[in-house]
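Asker: Give me coordinates for this.
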Amino acid sequence: MSIVVPKPQGAPRRATRGTELQSSVVGTRRDLPAVHQVLEQPRLVILQQRLDHTYLVEEVRVCLDAARQSLQKNPTCAAPSPESVAEQVAERLERWLEPRLKAVINLTGTLLHTNLGRSPLSEAAIEAMCNAANSVNLEFDLAMGRRGDRDNLVEDLLCRLTGAEAASVVNNNAAAVYLVLNTLASRRRVAISRGELVEIGDSFRMPDIIRKSGCKLMEIGTTNRTHLKDYQQAIDEGAGLLLKVHTSNYRIEGFVHEVTLHELSRLGREAGVPVIADLGSGALIDLARWGLAGEPTVGDAVDAGIDLVTFSGDKLLGGPQAGIVVGRRELVRRIKRNPIRRALRCDKIRLAALEATLRAFLSPRTVNETLPAYRMIARPLSEIETMAAQVRAAIECWAEGRAKVAVTRGQSQVGSGSLPGDTLPTCLISLTPDGAAVEALAHELRALDPPVIGRMHGGKVLLDMRCLLDPESLLRALRAKGSASR
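Answerer: Predicted coordinates:
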């Protein structure tokens, strides 16, 4: 007797190409190493002494997930070994342990380069910062044994150097202008010449600072000519404050006119309206002896009778980032009582550096020997040429097979919105790449330790020797990578 087995409905399907691939993918993904296998690799064993185990595990999983997704897209590829995953993880983790803020060698030709931290600090300022890292009398009066004011650490020096009655310090000059306007003219009109509505770095504009401080902007005069009568008219129309901004990052020439600080201060006193001058660059001494003219000093503004003067600490002052307010005692007292000031104040490290920097100006004749910013400004061309000769051979050795090296004359600029249009003669070492793009050559210089930052111009990388503070650091960087990166 035969038994008939009924056929199933429809013929059995053959495995499709997609199904075969899916099976292959599953099999390949299963070949990925386990987390513990990766962690057992020597480089990660060493890193476990410096990093928490949780961070290592998370990074291993991130790398394994990336490998899993890669295999899903490319199923014919082999799964990575525990060793290769560990190398990936180690490279990611070691970047965490490397400082993101690095010392660089600025050879751009801009002495006070905003993107490179502006003014390099003096040895005295650096030592003061290190000392301030411990417990210090930041807001403690040692004589009286009670709470003190952190401004007292630098106020006497600022008054001595500028002739002002009182002073206060916040974290940058934009903050200083903001605080002054908010304290003295909130919800009132601030009159400013149209030719002084400056834009500073990263698109920060004076009109925006005025409005954000709670004041109403009152534009007067024209771009190139503003007269005393324009300020008088502004007062007649209700201006509660007169603001004069030194155009430190550009210059207008030709058919121009501006009101002097003396004229403006006299008008303000007669009308009972405060007059504020934002000098920006913060020069405490006359730079004419080094061939740089036209930069007003803070003392000049105070002598002219300006009620309050604001300026930066990290430009021509040669110190750390700070915004400084000096002027009449009663107005400074009101600024110190503004609650917003607490959000803008400086910490102990910055105040320590500022105090050390200010002390250098007690001897103006030797300021170029103590402050790096002035050392670069004051350098004679003969010294710069000697320095170029000192480092040229090492640069040629490093550039062999990469670029042709030559020494030429050029011009440096102070930078950071100071002395626009004024330049200083300098000596440049130019590198013309052999076939490669100039950007690639500049990138190789930035890969040195410490990174070397030049400027690209006319298909060349130019290294400005006026900026070079420490030739030995450049020589070490070049010799260390002379052949390794070829």
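Asker: Every contact and neighbour count from this point should use C-alpha atoms.
Answerer: Fine.
Asker: Can you tell me the SS state at Leu217?
Answerer: At Leu217 the chain is in strand, as set by DSSP: H, G, I helix; E, B strand; the rest coil.
Asker: how about the residue lying closest to it once chain neighbours are set aside, what does it touch?
Answerer: Leaving aside its sequence neighbours, Leu217 sits nearest to Val190 (C-alpha to C-alpha, 6 or more residues apart in numbering; 5.3 Å). By C-alpha atoms under 8 Å, 6 or more residues apart in numbering, the contact list for Val190 reads Ile210, Cys215, Lys216, Leu217, Met218, Ala239, Gly240, Leu241, Leu242, Leu243.
Asker: cool, Asn171 as well?
Answerer: Residues in contact with Asn171 (C-alpha under 8 Å, 6+ apart) are Gln321, Ala322, Gly323, Leu344, Arg345, Cys346.
Asker: repeat for Ser122
Answerer: Ser122 makes contacts with Gly319, Thr357, Thr370, Leu371, Pro372, as judged by C-alpha under 8 Å, 6+ apart.
Asker: ok, and the closest non-adjacent residue to the fourth one?
Answerer: Okay, so that is Leu371. Ser122 (5.2 Å).
Asker: Please apply the same query to the second one.
Answerer: By the measure of C-alpha to C-alpha, 6+ apart, the closest residue to Thr357 outside its immediate chain neighbours is Gly319, 5.6 Å from it.
Asker: What's the local residue count around the one you found?
Answerer: Gly319: 27 surrounding residues under other C-alpha atoms under 10 Å.
Asker: so it makes contact with Leu351?
Answerer: No: with contacts counted by C-alpha atoms under 8 Å, Gly319 stays clear of Leu351, the gap being 9.9 Å.
Asker: this one next, for a side-by-side:
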Amino acid sequence: MANNELLKALPKVDDILKNEALKGLEGEQVLISARKVIGELRVDVLNNSLTSIPDNDYIASLVLADINKARQNSLKRVINGTGIIIHTNLGRSCLSDEAAQAVYDVAKAYSTLEYDIDNKCRGSRLSHVEGLLKDITGAEGVCVVNNNAAAVYLTLLTLLNGKEVIVSRGELVEIGGSFRIPEIMEQSGAILREVGTTNKTHIKDYENKINENTGALLKVHTSNYKIIGFTDSVALDDIVEIAHKNNLLAIEDLGSGAIYPMGDKGIDEPCVQKSLESGVDIVCFSGDKLFGGPQAGIILGNAKLIEKLKKHPLMRVLRLDKMTLSALEVTLRHYKEGQAWDKVPTLNMINQSPQILYNRAKRLCDKVNKTYNVCAVVETESKVGGGSAPETELPSFGVSIEIPNISADEIEEALRLGDVPIIGRIFKDKFVLDMRTVFDEDIDYIAETLCK
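Answerer: Below is the predicted model:
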């Protein structure tokens, strides 16, 4: 059939809207989807990729599928089978059940966000987390903003606008979204002074750069990359000593924000408490990386300096909302009560034993293989992710899925485009789900999806 005849054979939008499959559906989206589907068919005809026009029932089914897709939230939960624990694209750290419930409770009702019940007066929103952070870390002062980049920016803007800040060239990091330390510093009004080289910086490099306009020495933890080989850097203790000897501030951008030492897990990341013990004036870190809470920028240190940050007009721009504060408060309570390894999902995933991971993988395989023999337990390696411990690989177990006459790419696409997207990875031409980042409660759904 010629293109002109095919185009004439396309049904009118009104005819499709009268189809039985679409009866009872209301709203502008129905009309939008009908026009979209017929428009796509028209394009296929013009591109010579369609040789016959489907019947109206089939076209109506396409319209219905488009309506259902359009009505789904674009921000929705996924099942993470990548083995990357703090997966930036998938929302970084997950919250505990208690933290998620607390968010729900304050989101659907009024709350004590800025109300002091005991004294019947206006309260501070930071009061919900300030005491807990002091108890857990031993910090003098506490301030919390909406992410770590904001924490660094607020610190530099408030305390060092117009002053020189000395940073090692080997620590001029770029973080997610192409945000770079030099650019953040420039926007804050602080003046960057680089010292040393990419691979080596010495104490004398800092000392030789200090002048009458120097305001601080900044130590940036290179959490998302490692320089190995012929290297040398100046320890935080030495940075603090040089700074204080010259009446300067010592500031650390710690990034990942580990509260517990994790060397026995193969994760070599500095702890927040260790930084504070060094005498550093200000330390900043993320709430949703190794700390395992919601997105936040946590600033700890000298009480007088922290008070200046709290009073800056920009604090109103950067302050946390009630839902984030609620999640952060509950996460902090897990730490204070000694339950973080069990209840904070990020820490729990890091701490899972090989036997637990193997059992989870075998459970999924057994469920699927009862119907289709397509799954096998395989050894895998997980990553911490989120710009933390880039060299660390955690031994894990996963499930390899091979379906006859269906490629790994096709399996990946089908699972990714499901009602609840299942995200895995392709390794050696096989689709694999790493069990370290899969929750026990997701096993049944994955099995049911694979058996369809």
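Asker: tm score of chain vs chain?
Answerer: Once superposed, chain against chain, the TM-score is 0.89 (TM-score structural alignment, normalised by the length of the second structure); 449 aligned residues with a C-alpha RMSD of 2.9 Å.
Asker: one step back: put together JSON lines for the contacts of Val190 of the first structure, with distance to Ala283 of the first structure and neighbour count on each row.
Answerer: Rendered in JSON lines, the data for the contacts of Val190 of the first structure read as follows (distance: C-alpha to C-alpha, whole Å; neighbours: other C-alpha atoms under 10 Å):
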{"residue": "Ile210", "distance to Ala283 of the first structure": "24", "neighbour count": "22"}
{"residue": "Cys215", "distance to Ala283 of the first structure": "28", "neighbour count": "23"}
{"residue": "Lys216", "distance to Ala283 of the first structure": "29", "neighbour count": "19"}
{"residue": "Leu217", "distance to Ala283 of the first structure": "27", "neighbour count": "19"}
{"residue": "Met218", "distance to Ala283 of the first structure": "28", "neighbour count": "20"}
{"residue": "Ala239", "distance to Ala283 of the first structure": "29", "neighbour count": "22"}
{"residue": "Gly240", "distance to Ala283 of the first structure": "28", "neighbour count": "24"}
{"residue": "Leu241", "distance to Ala283 of the first structure": "24", "neighbour count": "25"}
{"residue": "Leu242", "distance to Ala283 of the first structure": "22", "neighbour count": "25"}
{"residue": "Leu243", "distance to Ala283 of the first structure": "19", "neighbour count": "22"}
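Asker: so which of those persist in the second structure?
Answerer: Checked against the second structure using both residues aligned by TM-score structural alignment, their matches' C-alpha atoms under 8 Å, these keep these contacts: Cys215, Lys216, Leu217, Met218, Ala239, Gly240, Leu241, Leu242, Leu243.
Asker: Just give me the match in the second structure for the residue nearest to Leu371 of the first structure.
Answerer: Using TM-score structural alignment, the equivalent of Ser122 of the first structure in the second structure is Ser96.
Asker: same deal with Leu242 of the first structure?
Answerer: Leu242 of the first structure maps onto Leu217 in the second structure, by TM-score structural alignment.
Asker: could you say which helix or strand contains its match?
Answerer: Element membership of Leu217 of the second structure, judged by DSSP states H and E, is strand 214-220.
Asker: Following superposition onto the first structure, what is the mean distance for that strand?
Answerer: Mean deviation of strand 214-220 of the second structure relative to the first structure after superposition (mean C-alpha distance after the TM-score superposition for the first structure): 1.5 Å.
Asker: now do stretch 130-137 of the second structure
Answerer: Looks like 1.0 Å for stretch 130-137 of the second structure (mean C-alpha distance after the TM-score superposition for the first structure).
Asker: Pull out the buried positions in that stretch.
Answerer: Within stretch 130-137 of the second structure, the residues scored as buried using 16 or more other C-alpha atoms under 10 Å are Glu130, Gly131, Leu132, Leu133, Ile136, Thr137.
Asker: SS state for the equivalent of Lys245 of the second structure over in the first structure?
Answerer: The pairwise alignment with the first structure assigns Lys245 of the second structure to Glu270, based on TM-score structural alignment. Per three-state DSSP, the local secondary structure of Glu270 of the first structure is helix.
Asker: separation between Glu270 of the first structure and Glu263 of the first structure?
Answerer: From Glu270 of the first structure across to Glu263 of the first structure, the span is 11 Å (C-alpha to C-alpha, to the nearest Å).
Asker: And Leu160 of the second structure, what's its match in the first structure?
Answerer: Looks like Leu160 of the second structure aligns to Ala185 there (TM-score structural alignment).
Asker: list the contacts for its match?
Answerer: Neighbouring residues of Ala185 of the first structure by C-alpha under 8 Å, 6+ apart: Gly214, Cys215, Gly240, Leu241.
Asker: For these, please prepare CSV with the additional fields distance to Thr297 of the first structure.
Answerer: Listed next are these as CSV, based on distance: C-alpha to C-alpha, whole Å:
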residue, distance to Thr297 of the first structure
Gly214, 29
Cys215, 27
Gly240, 26
Leu241, 22
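Asker: helices and strands around the strand ranked longest in the first structure, which ones?
Answerer: Identified as the longest strand of the first structure according to DSSP state E is strand 418-433. Secondary-structure packing of strand 418-433 of the first structure (3 or more C-alpha pairs under 8 Å, 6 or more residues apart in numbering; DSSP states H and E): helix 381-399, strand 403-415, strand 460-464.
Asker: ok, and the closest non-adjacent residue to Leu381 of the first structure?
Answerer: For Leu381 of the first structure, the closest residue by C-alpha to C-alpha, 6+ apart turns out to be Thr426, at 6.1 Å.
Asker: give the contact list for the counterpart of that neighbour in the second structure.
Answerer: Counting by TM-score structural alignment, Thr426 of the first structure lines up with Ser396 in the second structure. Counting by C-alpha under 8 Å, 6+ apart, Ser396 of the second structure makes contact with Pro354, Leu357, Tyr358, Glu379, Thr380, Glu381, Ser382, Asp434, Met435, Arg436.
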